[in-house]
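*Asks:* Sequence first, then the predicted structure, then my questions.
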Amino acid sequence: MALSRRTLLVTSAAVGTAGALTTLPAAASAARPLRTDPFTLGVASGDPDADGFVLWTRLAVEPLAEDGMGGMPDRAVPVRWEVATDERFRHVVRRGTVLARPQTGHSVHVELDGLAPGREYFYRFHAERHSSPVGRTRTTPAPWMLGGTLTMAFASCSQYEHGYFTAYRRLAEEEPDLVLHLGDYQYEYTKDSYTIPGGNIRDHEGPETVTLANYRQRHAQYKSDADLQAAHAAAPWLVVWDDHEVDNNWADEVYERPDIPQPDFLARRKAAFQAYYENMPLRRTSVPRGIDMQLYRRIRWGRLANFHMLDTRQYRDDQACGDGYQDCPAALDPARSITGPEQERWLLDGFHRSDARWDILGQQVFFAQRDNNAGPATVTSMDSWDGYVASRDRITRGWLNAGVRNPVVLTGDVHAHWASELKLDYADPTSRTVGTELVCSSISTTGNGADSNPADHSFLKINPHLKFYNNQRGYVLTKIRADELAVDFKVLPYVTTPDAPVHTRASFVVEDRAPGLHQTYDRPLDPPAPAANRSRLDSATETSTQETVRP
C-alpha cells in the first residue's frame, strides 16, 4: 500500500477490524430495537489480498432521509458478521461484531486477514433480528502463484436519472472474480439539471450535493438500486473516483467554475470524501483526513497481474485552456502533472518492482491521444491525459524503462467503448506500439446511445491508433491468462426501460509480450431499437461537452 504525501488518519471509530469482538456499551442492547430492515443498501467487499479483504455494509431504515442518516437512531448499533466457505454458511470460518456508529453514517468496514489464498468466500451481516443479503467474494492467489484465469469486469459512469442500472445486473450475472469501478459512481446534480433529450428516466432526491448530509443521501439513493446491489454482492471491487463524486471537472483544490465563487469548496470536498469512504469497501488506509484521502494503491493478483489504481483528480494541475477540446500549448508544459509528483514516483517504482505478467492501470480519463482535428493543429480534450502530455510521456517511458512485460491502461469517463494502441509518438502512425488502452462505456450516463460502424467514426479516421468505438451503454469483461488478455465489449440496446438483454459487440485479444489489439469478433450492426426504447440521444454525436462539461 502507498503512503500519501499527506498524513493519514486511522481511527478505530471509523473502521471495524476483525481482530477482536467489539466491546458493546450497555445502552446498545437496551435501546429501542430496529423495527424495519436496516440492510436496504446491500453489502459489498473490496481490496482483496492473499489472506483477506474488506467487508462493507451501511445501515439505513429510511435510505432517502434528508439528513443523510438513513432514518437510523442516534446511537451505535452492534452488527454481527460471518464469513463462510459455502453460501449456506454451514462452514463458517470467521465471525465477529462491530459497531455501526452515527459518526460514520452507520457504515461498517470489516478488514479481514488470516484467510486462505485464492479462495472463494461468502459473507453476511446481522443487526438485531435482521439479516443482510449474502455476498460473494474471494482472496487473491498467493504472491508467488501465477494462478489460472482471472475474470475481471470494469465499469464507470452511472447517472441514476439517465437510465436503469441493468448493466450492473448483467455484469453480476457474469460472476466475475473482480470488478473495477473507474469513477463517476454517482452524480452530484439536483433533479433535472443534467438532462437527456426527452427528459430523464428517474429523479435524484435532494439538492445538488454539497454537504455531508447531501452526499450521504445521494449515495444511499444509488445504493438502494437492486441492480447495483447485485453487482456489489457478486465479487470484490476495486474503486477509484473521478469528478462527479465531488464536483464536475474538479482538479485538486479548484472547482468546476472558478469564475463563479464557491467559497466552501474545500468543505464540500471534505464532505464528499467522507461520504465516499463511508459508502465504499475501502481499507483503513483510505480513511479521509479533512480534505485529503489516500486512494491510489496497488493490488496484487499473485504473479498474474498488478492493479495500479490511480487518482487523477486529487493531485492534478488544473485543466489548461478550459475543460473542453483545445489546441493548447500549455498542455505540453513539462511541469504539468495529472498524478502529482509523489503518485508518479510511486507508480514508476511499482513498475520497476513488478514481476507480474500483466501490469494494469485502473484510472479515470482517456490516456491515448485523441485528436479532434484532421488538419495540422492538435485539438484534444484538456480534461484527459492529452492535457498533461509530459505526464503521460513520463508514465509511458517509465513502463518501458522498467521492462514492464504487458502494460494495459483501463479507462472510464467518456460514455462510450473504445480500444486503442498506445504510442510514444502519436504523430507517427508507424511508430512502435508500447501498450494497450481499453475504455468502458457508461452504465447509464447519456441514455441509450446507438450502435454505429466504428470505421465511420471521425476520431478513428484521424487517429489510426484508435481501433474501436461504440456508443451503447455497457461494461467490459476480460479474461486474463498467462498468455493473453481477452476482451469482450458488452453492450445493452437500451437503458431507458429496465431489464435489457446484453450481448458482445466486439472482442479483442492482447497477446503476452505483444502490445496491441487483435480483433477476434465483430457483431453486425444492431437494427434500430423499438420505438419505446429508442435512444433519447439518437441524433447526438459524442462531443467535448458530453464528456467534460456540464450540459
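*Replies:* Structure received. Bear in mind the structure is a predicted one, so any value in this text is a computation, not a measurement.

*Asks:* all contacts plus neighbour counts: C-alpha atoms, from now on.
*Replies:* Fine.

*Asks:* what about the longest strand in this structure?
*Replies:* strand 466-480 (DSSP state E).

*Asks:* what's that one packed up against?
*Replies:* For strand 466-480, the packing partners by 3 or more C-alpha pairs under 8 Å, 6 or more residues apart in numbering; DSSP states H and E come out as strand 150-155, helix 166-173, strand 417-423, strand 449-450, helix 458-462, strand 484-492.

*Asks:* so who does the closest residue to L422 other than its chain neighbours touch?
*Replies:* Nearest-residue entry for L422: G435, 4.8 Å, with adjacent residues in sequence omitted and distances by C-alpha to C-alpha, 6 or more residues apart in numbering. G435 is in contact with 406-409, 421-423, 515-516, counting by C-alpha atoms under 8 Å, 6 or more residues apart in numbering.

*Asks:* G435 - that's part of a strand, no?
*Replies:* Yes. Assessed with DSSP: H, G, I helix; E, B strand; the rest coil, G435 lies in a strand.

*Asks:* hold the first one in mind and look at this next one:
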Amino acid sequence: MRPASHAPELRAAAQHIGRRRFLTVTGAAAALAFAVDLPGTAHAAALDSRKITEDPFTLGVASGDPQPGSVLLWTRLAPRPYEPDGGLPRGTFTVRWEIAHDSRFARIARRGSVTAHPEFHHSLHVEAGGLDNDRPYYYRFRTGTWISPVGRTRTAPARSARIGELKIAAVSCQAYHDGYFTAYRYLAEEELDAVFHLGDYLYEYAVNAVGGARNYTDRRLPAHFNRETVTLEDYRMRYGLYKSDPDLLAAHAAHPFVLTWDDHETENNYADETPENDVPPEEFLLRRAAAYRAYWENQPLRRPQQPKGPDMQLYRRLHFGRLAQFDILDTRQYRSDQAYGDGWKVPGPESEDPSRTLTGATQERWLLDGWKRSGSRWNVVPQQVTFAQRRDVPTAAYKLSMDAWDGYPASRQRVLAGAQTAGIENLMVLTGDVHVGYGFDLKKDWADPTSRTLGTEIVATSISSGKDGADKPANWDSFTQANPHMKFYNGRRGYVTVTYGERQARADFKTVSAVTTPGAPLTTAASFVTESGNPGLTPV
C-alpha cells in the first residue's frame, strides 16, 4: 500500500464537497461527484404513498442495537432494488410503523410515522423507545396500501438486572458470488437474543450475470453488478442485491443484529486513509465516504452511527444486564498501515514498532476505560480480525498475518494489559474475517503454552466466502502444530452460537456441508465451554 495523506483539507473536502464544487476537481475523482453530496432533507417534494404501485418492502425489515426499553427498527422503500433509484421518484414518503406484543398486532405497544427521504435512499431508522425491558416484540411498517413483512426483535435487560442466560450468534463474511446464504436460514430458526455481524457484510468485487458460484439457471443479474463498487450508486445497488437474498431476509426478520464492518464493505485491506491500490488519497476518501454512507443507510444502526463524510463512529458499547458487556470495535478505520506491504510476512521491527495501533488511540482508551467501569461477568469484544497469535508453520521461520493483530503486537499487548489492570476475569473476543472457525486460548506468553490464559477467542467462519470449504483445510496440520493455544480449526461455512451463563459460556460451531448448492444440511462441528473465572476452552 502507498502512504496516504492525512491532510485535514482532504477529509474536510470529502465531508462537505458537493456536485457543483466537484466540477472543479480533475481526474478520476470527478467521477465520484455524487458520492458525498449531502444535501438537507427539506427540499424534496412530499409524494402520495398511495401511488406506489409495486411492493416497496422488497428488502424486508431489520432491527438492531437492543437497549433497555428500546430497539432500532429499519426498512428501506425499494420496489426495484437493483435499480439506482430503487424504483421510486425523488420525493419523500410517509411511512407508519407499529411495534406490538404479539405477531397479530392485537396489542400495540408503540406506533408512529416517519418520513423516507430520497437523500438517504428512502431508508428509515426508527429508534423505538418506551418499551419494556428484556421483552420480545413484533414490528412492521406501512406506506400507502403496502404492509411490510413482520419482524421479531427483543429489548435488552436493565443494566442492573441479574439474568441467568444470554444466547447470541456470531456471523461474518458473506460473499454473494461465492455461494448461497444457507446458514442464515438455520440461524433464523434459532432462539437468540441477538446476532453479532463481525464484518464483510458485502463484497466490492464484481458479481456476474449468473451470481458467480450460485450459477443461476433461472435468472440473470443486471450487467451493472459485474463491476467493482466505487460510487455511492454502486454501493447502494450492491446492498439491494445482498439484502434481497431470502435467507438473509429471514435472519434479519427473526433477530436484532449488532453490526460492525471490516474491509470489503469499502475496499479490500484498506487501512484508515490508505487504500489498497495506488490511487490519490482524496479519491479514496471519497470512495470511503460513499461506502460508509451506504452502509449506514442499509443497516439497523442508531443515530450516533450516522456518518459525516468519510468518518463514522462504529465502535460502541452494549450491556445485557449484569451478565455481559459487549464492546464492539472498529479495527479498520483508525489502524496504522499494514507492515511490510501486508500479507503473511516474517515479523520484524516494522510490525513490532510500539507506536503501531489497530484501534487508534481514542478507541483503545475508550475500551480500556470501559473495562475499568465494567461490573459484568462476561466482557465480550466483537471485532474483525484474528486476535490470537497465528503462526503459519511450527518452525522458527514462521510468518504472521500483517492484517490481523499479529501485525500490531504492541497494540494487542496494550489491550491484554488493560484487561488485566481492570481485573477482567472473563474476557472473550469474537472475530470474523478469515473464513474458518477457530477456538483460541489467549495466552500471556504466546511462546509458552503453559503460561497464563487471559481469555478466549471465538472466530466465526464465513456465511459463504471461500465457497464450500473443508473440515480440514490444507494447512490444518501446520497451523495446529504451530499454535498449541488453538483448540479448534474448521474450514466449512456457517456460524457460531455462544450461550453465556453465570458459571460458564458455551460455544457451538455450526457448519453447512456446501454453499455452492442451496439447502445443505447443518451440523454442529464442535462445542466448547469456558468456565467463569477459569478462562480457556474445554471441548464438550
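*Replies:* Sure thing, it's come through. In this text, all values refer to a predicted model and were calculated from it rather than measured experimentally.

*Asks:* Overlay the chains and give the TM-score.
*Replies:* Here the superposed chains carry a TM-score of 0.88, computed using TM-score structural alignment, normalised by the length of structure 2; 496 aligned residues with a C-alpha RMSD of 2.3 Å.

*Asks:* rewinding a little: give me the distance between the residue nearest to L422 of structure 1 and A419 of structure 1.
*Replies:* 11 Å (C-alpha to C-alpha, to the nearest Å).

*Asks:* Do you have the strands of the stretch 51-200 of structure 2 handy? List them.
*Replies:* 61-67, 70-76, 93-100, 108-116, 123-128, 136-143, 146-147, 151-154, 165-171, 194-197 (DSSP state E, counting those that start in this stretch).

*Asks:* Ok, which of those comes nearest T497 of structure 2?
*Replies:* When these are compared for distance to T497 of structure 2 using C-alpha to C-alpha, the nearest one is strand 165-171, at 4.2 Å.

*Asks:* and the closest one, which stretch of structure 1?
*Replies:* Mapping strand 165-171 of structure 2 onto structure 1 (TM-score structural alignment) gives residues 149-155.

*Asks:* Please name the residues that touch A253 of structure 2.
*Replies:* By C-alpha under 8 Å, 6+ apart, the contact list for A253 of structure 2 reads 60-63, 149-153, 188.

*Asks:* so what corresponds to it in structure 1?
*Replies:* Across the alignment, which pairs residues by TM-score structural alignment, A253 of structure 2 is matched by A233 of structure 1.

*Asks:* Repeat that for S351 of structure 2.
*Replies:* Per TM-score structural alignment, S351 of structure 2 is aligned with A331.

*Asks:* What distance do you get for the counterpart of Y475 of structure 1 in structure 2 to A460 of structure 2?
*Replies:* Counting by TM-score structural alignment, Y475 of structure 1 corresponds to Y495 in structure 2. According to C-alpha to C-alpha, Y495 of structure 2 and A460 of structure 2 sit 6 Å apart.

*Asks:* Between those two, which is the more surrounded one?
*Replies:* A direct count of neighbours by other C-alpha atoms under 10 Å for Y495 of structure 2 and A460 places A460 higher, at 30 against 27.

*Asks:* Would you agree that one is in contact with V429?
*Replies:* No. Shown here, A460 of structure 2 and V429 do not form a contact pair, counting by C-alpha atoms under 8 Å, at 10.7 Å.

*Asks:* quick revisit: could you tell me the angle between the longest strand of structure 1 and strand 484-492?
*Replies:* 110 degrees (axes from the mean of the first three to the mean of the last three C-alpha atoms, to 10 degrees).
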